[in-house]
Every structure is written in structure tokens, then in C-alpha cells.
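J.: Take this sequence and fold it.
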Amino acid sequence: MYRVNEIFYTLQGEGRHTGRAAVFVRFSGCNLRCPFCDTDFSHYQPMTADEIIEAISQWRSCGFVVLTGGEPSLQVDDALIEKLHQAGFYVAIETNGTHTLPVSIDWITWSPKDQFADHVPAPQLNKINEVKVVFDGLHDPERYASEAKDAYLCLQPCDTGDNTRNQQLTEQCVTYIQQHPHWHLSLQTHKLINIP
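T.: Predicted coordinates for the structure are as follows:
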């Protein structure tokens, strides 16, 4: 059984696949506690892999599923990935990278959180397609680029909940990218256009 926080169909709002129609399967629970996290970890519905497939089958035509959390690597396994592939989905995952993943996942977005949480283990990923760093203006993201060679590099301004501070961080993020043009700006476009 998997602890599923919610399942919904929307557009990917962040990173390399921004704007792409996607089914999101959000898993409950995380091994870290970041101050900006927007997931209610206490709420979940136990589901089997077959129940997850049944729940997302109405959106099969989009062909793209994003496993997120919380921290999905605490639950996602080979059996689930195989069933998602059999159902015709390209499988992406958003992870803090602290646990190993099934090798058959198609797209891995590593979002390191060691700047926000204590005692974060070293990355346990064999493959990284994308690095998405939450930019807080205090930590240099460049060290993550060296840990993920050939990955697509994204900087995303931290949503602090304060509009003035958010604007400052976005401006700092833009300046950083201008100085380090191998990074790309990732905005939380789903929040800008008010979709899930």
C-alpha cells in the first residue's frame, strides 16, 4: 500500500517540463522538514498500485505522470513504476535525493534541501536529469551543478510567503543566472496563474 496525499491533473508548473499537462501523484510523508513546505503530511489515503493506475487512467491521454511529495522515494518502488509504464505513462519524479530510486524512472528531478534542513544525507541518485534548486539568496547553488553533470539546471526563487521578499529573491535569482548562464530560471507558474 502507498500513502497517497492527493492525485490531480494540471500543468507542470516548475522546471524543465513547465507548461506540460501532467498527472500528479503526491505521496504523504518526508524525511526532511523544510520551512517552506506546503504539503499536509498527516493526510493520506492508502492505495495499491492498481488503485493508483485506476485513479489516473482518466488522464491517460496526457501520458505524463509526476511522482512528488513529500518525499516520494520513501514509497515508490519498481512494481509501481512498472505498472505506470504498462499503463502508457512517462514517469517523472521530484525528489530530495536522499534515497535510492527505481532505475526505470524516466525523468529524475533532484531538488536538494540540505540548505534548509539539518543532517541531510548525501545524494543517493544514480541518474539525475534535472537539478531544481530553491534559491534563498544565502547559499551558492553552484556546488550542485558539479554533482549532476549534464543535467538541466534550474534555479527557483523561494516562496517565503512575503511578496516583497519574494520579489527581492526573484531579482537576485535573475542576476545570479545572468552571471552563471548555465542555470535556467524556474518560476512556480501554477501559483502565478492560480491552478493546482
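J.: Going by C-alpha atoms from here, please, whenever you check contacts or count neighbours.
T.: Noted.
J.: Which neighbouring elements make contact with the lengthiest strand in the chain?
T.: Across the chain, the longest stretch assigned as strand under DSSP state E is strand 2-11. Counting contacts by 3 or more Cα pairs under 8 Å, 6 or more residues apart in numbering; DSSP states H and E, strand 2-11 is packed against strand 21-27, strand 45-47, helix 49-56.
J.: Please give the structure of this sequence too, so both can be compared:
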Amino acid sequence: MDELLKGRRSPFTGLIISGGEPLLQLDSDLLDQLSSFYEWIDIETNGTVPFTMSKPDNVFLSCSPKLATIKLTNADWYKVLIPDKQDLLRTVEHLAKPTRIYVQPVEVGGYESAITQENIRKCLALCSARGYRLSLQLHKVVGVR
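T.: Here you go, the predicted model:
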């Protein structure tokens, strides 16, 4: 890998590492090499594995927890699905100070459906009441598949 990337930069600005649980496979050598190749890297994790490596400045940890036992305590931001994972908000609030918390409405039957619209209203109420940020899957809102 060193020889492949040595002295080169990616034609793309960033890299998102996702799928399954990336922290099970990722090691510090690979992360260091990739961080010199990309301007930024976002590691999307469910929080079941702690991040114990040294983290380059251009690497960000996004945590979207599925379980109340969150082992990733140093995420750059957390995202909680509403209403499916709303019970995790208090746990995330405890971990997140002062990290950002995003709430994302669960889409059921399209963004025009009554259920999805209600989920959006719940998210907006949480943003207003608690200072969370709204996260929408924009490609779904505008109809891109």
C-alpha cells in the first residue's frame, strides 16, 4: 500500500469508510496511509467498538448507534434515527458533550407519507427543544434513486 500511495493524492476530496462495522477491520497503519491520500475521511460506525488508535486531524468519526451500550465515546458527531432509536438520545447526550447530535427521521413509504412527515415533525421539535441538528437523506427528498 505504501508504494501504491506514496507521493500521490486522491482525485477525490474525501473517503467514507462504512459498511458492517469498519472499526473491526481498520488498523492505524491503513488509516495513516489513507489520511495522507485524502483531504478528509469519515468513518461511519454503530459505536459497538471503541476507537483506540491515534486519529489524524482529517479523520472524523460518525456514530449512529443501534444499541444502548455505546463503546465509542469520542465521536465527532452522533446521529439518532427518529422515532426508532429515540430512546438512545439520553445516552448519546451524555457522551456527546459538546459534540454535535443529529436526528434523522425514519422514512416510511416515501417522504410524502403521513408517517414520514410525522417523523420529520418529531425531529424538528427535538431540534427546537434540545438544539440538535436535522439530518435528511436529501437524495430521497428530491427523488434520486
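J.: And the TM-score between these chains?
T.: After superposition, the two chains reach a TM-score (TM-score structural alignment, normalised by the length of the second structure) of 0.77; 136 aligned residues with a Cα RMSD of 2.8 Å.
J.: related to what we said a few turns ago, out of the helices and strands packed on strand 2-11 of the first structure, deepest packed?
T.: Comparing those by mean neighbour count (mean count of other Cα atoms under 10 Å), strand 21-27 ranks first with a mean of 23.
J.: quick one: the strands in the first structure?
T.: Applying DSSP E to the first structure gives strands spanning 2-11, 21-27, 45-47, 64-68, 90-95, 107-110, 130-135, 152-157, 183-185.
J.: In the second structure, what range does the last one match?
T.: For strand 183-185 of the first structure, the aligned range in the second structure is residues 132-134, judged by TM-score structural alignment.
J.: Show me where the second structure has its helices.
T.: All helices of the second structure, identified by DSSP state H, fall at 2-5, 28-37, 89-96, 114-130, 138-141.
J.: tell me the angle of the longest strand of the first structure relative to strand 64-68?
T.: Computed by axes from the mean of the first three to the mean of the last three Cα atoms, to 10 degrees, the angle separating strand 2-11 of the first structure from strand 64-68 equals 130 degrees.
J.: buried residues in strand 2-11 of the first structure?
T.: Neighbour-count burial for strand 2-11 of the first structure flags 2-6, 9, 11 (criterion: 16 or more other Cα atoms under 10 Å).
J.: which one of those sits closest to K149 of the first structure?
T.: Checking the buried residues of strand 2-11 of the first structure against K149 of the first structure by Cα to Cα gives L11 as the nearest, at 27.3 Å.
J.: Aligned counterpart of the closest one in the second structure, please.
T.: Aligned counterpart of L11 of the first structure in the second structure: none (TM-score structural alignment).
J.: Surely L11 of the first structure and A21 touch.
T.: Yes. Between L11 of the first structure and A21 there is a contact at 4.3 Å, judged by Cα atoms under 8 Å.
J.: And stretch 61-72 of the first structure, end to end?
T.: 23 Å (Cα to Cα, to the nearest Å).
J.: Figure out how far that stretch is from the centre of its chain.
T.: How far stretch 61-72 of the first structure lies from its chain's middle: 9 Å, per Cα atoms, centre = their mean, to the nearest Å.
J.: got a list of contacts for stretch 155-164 of the first structure?
T.: Here stretch 155-164 of the first structure makes contact (Cα atoms under 8 Å, 6 or more residues apart in numbering) with 36, 132-136, 166, 169-170, 173, 183-188.
J.: Taking the residues you listed, tell me the two that lie furthest apart.
T.: Among the contacts of stretch 155-164 of the first structure, the pair separated by the greatest distance (Cα to Cα) is F36 and W183, at 22.2 Å.
J.: If you count surrounding residues, which of these two has more?
T.: Using other Cα atoms under 10 Å, the more surrounded residue of F36 of the first structure and W183 is W183, with 22 against 11.
J.: Give me the distance between the closest residue to the more buried one other than its chain neighbours and F8 of the first structure.
T.: Spatial nearest neighbour of W183 of the first structure, excluding adjacent residues (Cα to Cα, 6 or more residues apart in numbering): L153 at 4.9 Å. Separation of L153 of the first structure from F8 of the first structure (Cα to Cα): 26 Å.
J.: residue contacts, P112 of the first structure?
T.: Applying Cα under 8 Å, 6+ apart, we find P112 of the first structure in contact with 95-97, 131-134.
J.: again with R9 of the second structure
T.: Applying Cα under 8 Å, 6+ apart, we find R9 of the second structure in contact with 36-38.
J.: Run through the residues that contact the equivalent of V174 of the first structure over in the second structure.
T.: Mapped onto the second structure by TM-score structural alignment, V174 of the first structure lines up with L124. Listed by Cα under 8 Å, 6+ apart, the contact set of L124 of the second structure reads L134.
J.: likewise S62 of the second structure?
T.: 42-45, 75-79.
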